[in-house]
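Q: here is my input, please return the structure:
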Amino acid sequence: MNWKHVTAAAAMAAALAGAAPAAAQYAEGVAAIVNDHVISTFDVRQRATLLLVSAGIQSTPEMMQRAQAQALRDLIDERLQLQETRDQFEIVVTPEEIDRRLADIAQQNNTDVAGITRQLASDGISVSTLRNQIEADIAWSRLMSGLYGTRLRISEQEILATQQRIAAAATRPQYQISEIFLPAETPQQFEEMEQGAMRLLQEMQRGAPFPLVARQFSQAPSAAAGGDIGWIASTELAPELQPIAAQLQPGQVSLPIRTPTGVYIIAMRDRRAGAPAGAASVVSLRQITAPVARQNTLERLQRRIEGCDGLDNAVDNIEGALVIDLGQTTESDLSPVIRERISGVAAGQASPVVVDGEQVSTIVVCARQTGGGAVPSRQEIESRLREQELAMLSERYLRNLRREATIITR
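A: Sure thing, here's the model as predicted:
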């Protein structure tokens, strides 16, 4: 059964490459010691089996050997995460929290907790293996949110620049792509990653679904979504990926692609032509009006607006304010005055407040599309940038823990 994984794999996919791991040769006993905590060979075998089952990969002797090395790295990282969250920050994940997450996973897979437990048991896996993984995931997510959640700021300049870059790329070919990314730094790591990527391709050729393999092995933020990065302009891809993507047709998967930061496999799910040069931009607009005496209040609201959802409720405390739906139209059909007011206003943002006699008003750009390709809203861009930044901070923190820890592998 193909389980939807609870989190992106915490270890590097280098475990898939190189010589056969010694973990496969262990007698029952100690696989590793992490700051005086023992990881048993039984734990490693259990996690390796879960990893293969979750990715839909056939458990051949070779893949089991390599999955054990991956599992050991995962378990080491999770032990470091739990030691940090428990000992340094006193974060405790309750059994009830694990139960709820397990129930969510069961629902996603159209079963219940009893069904998951039976299926795992049929594959020789104790449900405690999955529960331990869930515990580490919840604890680490809570620590990252606590440390960076309120401090992480995505500037308006970053959001606007991203939206403008996407809008400017609307005339380029558009790809709907999924990715698997295996990071590398040294020449040896690059070689191992390329070998590992080839083995993943072989497993996918045998029927392992790309999304499940991505969830288990990709180190990109998109791993949690099965590698899906949605629609993207060709120029938004890394330069090394662009010529490869240009040749792929829907349903095709690339060979491993080396970039300065690691190795990619990309799958072309769909593609479409960009908008013709000079194509009309279609905008969806709403206008907020209020008495001139409420100008200051409206200006404060204008700076806080992040989309059109909930605008009616947002103006409830502004006496005499109205929200008017201006509909959807091509930008060229707007009056020159309105066009000027929304020029440079990103989707999800509001234009500066202007005074017109006894009234003040601002225009909210709910959405903007060029040639059928939507420019993401401010909220979508901010969420994407925040996710990328948090993933980078999380990996940096974990890398520091690895460097400072005493880790002995047998």
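
Q: every contact and neighbour count from this point should use C-alpha atoms.
A: Fine.

Q: what's the local residue count around residue 96?
A: 9 (other Cα atoms under 10 Å).

Q: stretch 379-391: how far from the chain's middle?
A: The chain centre lies 9 Å from the centre of stretch 379-391; the measure is Cα atoms, centre = their mean, to the nearest Å.

Q: which parts of that stretch are buried?
A: 381-382, 385-386, 389-391 (16 or more other Cα atoms under 10 Å).

Q: which one among those gets closest to residue 253?
A: When the buried residues of stretch 379-391 are compared for distance to residue 253 (Cα to Cα), residue 391 wins out at 25.4 Å.

Q: with adjacent residues omitted, what lies nearest to that closest one?
A: If the residues on either side of it in the chain are set aside, residue 391 comes closest to residue 221, at 6.3 Å by Cα to Cα, 6 or more residues apart in numbering.

Q: which ones are touching the one you found?
A: 8, 387-388, 391 (Cα atoms under 8 Å, 6 or more residues apart in numbering).

Q: returning to that earlier point: show me the buried residues of stretch 379-391 that map onto helices.
A: Among these, the members found in helices (DSSP state H) are 381-382, 385-386, 389-391.

Q: as CSV, the residues you listed with distance to residue 159 would be great.
A: Formatted as CSV, these follow (distance: Cα to Cα, whole Å):
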residue, distance to residue 159
381, 6
382, 6
385, 8
386, 10
389, 13
390, 16
391, 18
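
Q: can you give me the helices in the stretch 301-410 of the chain?
A: 311-314, 336-342, 378-404 (DSSP state H, counting those that start in this stretch).

Q: could you also give me the structure for this next sequence, so I can compare it with the first?
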Amino acid sequence: MIPFFRYGFPLALAAALSSIANAQAVGEDEPVAQSGLNLPSTLTTFGKVEPTLRKATAIVNGEIITGTDVEQRLALIILANGGKVPDEERDRLRVQVLRNLIDEVLQIQEAKANKIEVTEDDINRTYARVSQNFKRTPEKMSEYLREVGSSDRSIRRQIQAEAAWSRLLRRKVEVNISDAEVNGIIDRLKAARGTSEYRVGEIFLSATPENSQEIFANGRKIIDQVRQGGSFAAYARQFSEASTAVQGGDLGWVRAAQLPDELAKAVQEIQVGQIVGPIAVPGGFSILYLTDSRKVLTADPRDAVLALRQMGMTFKDGMTAAEAQAKATAFAQATQNMGGCGKVEETAAKIGAEVVDNDQVRVRDLPPPLQEMLLKLQIGQATPPFGSQKEGVRVLVLCGRDDPQVSSDPSFDQIMAQLEEERVGRRAQRYLRDLRRDAVIDYR
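A: From the prediction side, this is the model:
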């Protein structure tokens, strides 16, 4: 709700790992400047790596990152995308994974230089929470990771880096925000009551005039992968150069006026669930994904809780498309004219349908097409049939609705915390760039 949070930096590893691929903010396309070294700006190829082979891929201030480390982290990303990653995309992801691992090493090293340690107990507690997200014990989680070509070591190092970096920033970075600044935001929010705001995910790719065409092409490839079913959050964690990469690129709720003009126009032209870009912005390109939308400080109809009765019907194997269509048409006629929820059981018995009840369904949790249908229904009415010949068809009958309450204004403390998060995030981005600049990195 407050100004454009490209650089927000909450510590959110346990929550973010609900999708298993969760990486630190990405590196840059610029070469690492270090006197006496001639280092490449990017590493574009990797040899085949056996799981037990620990061949050095890069040495960062004396600390080795192996090809095995890269492959194990890559396996997490592939898993997050359902295993559907083309070979040429895997090669590009390997380059990005190496950059992420280099950043993690730099963060851990800098924390140690400032006498900040993340203990094994700290790491174990977070790893246990991650395992719980997958309904596994830590031991079973480690077995699962080995089965998919990764390891608990990869996630544990990521946990260590994120915790160390967060503690370092709390110690080293101070920001000052006045009460007047917070109150000014509260006043602007109240004045904007009823206007639209958007839940937006962003992948920011930095670019220079020299490499802008290459970066733009990379952005198009990311968009193509997401449209083919890839995880936007996983790609944001690997490629976005904003610190919101930790959160899968989530910017939170923003109003169009809070975004740069180029992004504001784009976000108002797409529908929930759509992706757009790459959009030229100062410093590079942005890819936007619209997760949700609502009205500022007003009740959102999609927060209503519904009581629904579902009627479902399956088709026999071997039934022709024409026969299935005829049966679905008869199903539609019976359910549209049955006379309300009290007739559901009787109608279902006549047409051979199954009934399932659920009286705690939030509209927002349903697929967007169903949201639109249900918001237009009166109590007792049913949706048109939906489904497929393979999975059968069903209708939802609306039996009750608890409308949402008017949204409360954000508190002074909430806005203060978000502003602090934004300022710390910007400082963190500069801090990490300085560490990259001064590091001695030997690629092998």
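
Q: where does the TM-score land?
A: Here the TM-score for the pair of chains, by TM-score structural alignment, normalised by the length of structure 1, is 0.67; 310 aligned residues with a Cα RMSD of 3.1 Å.

Q: that older thread, going by distance to residue 254 of structure 1, which of the ones in helices among the buried residues of stretch 379-391 of structure 1 wins?
A: When those are compared against residue 254 of structure 1 (criterion: Cα to Cα), the nearest one is residue 391, at 25.1 Å.

Q: tell me how far residue 130 of structure 2 lies from residue 156 of structure 2.
A: For residue 130 of structure 2, the distance to residue 156 of structure 2 equals 10 Å [Cα to Cα, to the nearest Å].

Q: what of residue 424 of structure 2?
A: Remark: distance between residue 424 of structure 2 and residue 156 of structure 2 (Cα to Cα) = 24 Å.

Q: what's the closest of the helices of the stretch 301-410 of structure 1 to residue 37 of structure 1?
A: That would be, of those and by Cα to Cα, helix 378-404, which comes in at 14.1 Å.

Q: what's that closest one aligned against in structure 2?
A: Helix 378-404 of structure 1 corresponds to residues 412-438 in structure 2, going by TM-score structural alignment.

Q: which of the buried residues of stretch 379-391 of structure 1 lies closest to residue 375 of structure 1?
A: residue 381 (9.3 Å).

Q: could you measure from that closest one over to residue 360 of structure 1?
A: The gap separating residue 381 of structure 1 from residue 360 of structure 1 is 29 Å, by Cα to Cα.

Q: what's the answer for residue 232 of structure 1, then?
A: Taken as Cα to Cα, the span from residue 232 of structure 1 to residue 360 of structure 1 is 38 Å.

Q: just residue 250 of structure 1 next, same as before
A: 50 Å.

Q: so for these two, which sits in the more crowded spot?
A: Neighbours per residue (other Cα under 10 Å) separate residue 250 of structure 1 from residue 360, with residue 360 holding more: 21 against 13.

Q: my guess is that one contacts residue 296, does it?
A: No. Counting by Cα atoms under 8 Å, residue 360 of structure 1 does not reach residue 296; the two are 9.8 Å apart.

Q: ok, back up a step: as JSON lines, the contacts of residue 221 of structure 1 with distance to residue 197 of structure 1 would be great.
A: Listed next are the contacts of residue 221 of structure 1 as JSON lines, based on distance: Cα to Cα, whole Å:
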{"residue": "8", "distance to residue 197 of structure 1": "16"}
{"residue": "387", "distance to residue 197 of structure 1": "25"}
{"residue": "388", "distance to residue 197 of structure 1": "23"}
{"residue": "391", "distance to residue 197 of structure 1": "22"}
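
Q: check the secondary structure at the closest residue to residue 172 of structure 1 other than its chain neighbours for me.
A: Closest residue to residue 172 of structure 1 apart from its sequence neighbours, by Cα to Cα, 6+ apart: residue 274 at 4.6 Å. Here residue 274 of structure 1 is coil, with the state taken from DSSP: H, G, I helix; E, B strand; the rest coil.

Q: count the neighbours of the closest residue in space to residue 381 of structure 1 that isn't next to it in sequence for me.
A: Once flanking residues are discounted, residue 381 of structure 1 sits nearest to residue 159: 6.2 Å by Cα to Cα, 6+ apart. Neighbours of residue 159 of structure 1 under the rule other Cα under 10 Å: 21.

Q: so residue 247 of structure 2 touches residue 18, yeah?
A: No. Residue 247 of structure 2 lies out of contact with residue 18 (Cα under 8 Å); the separation is 10.7 Å.

Q: lovely, talk soon.
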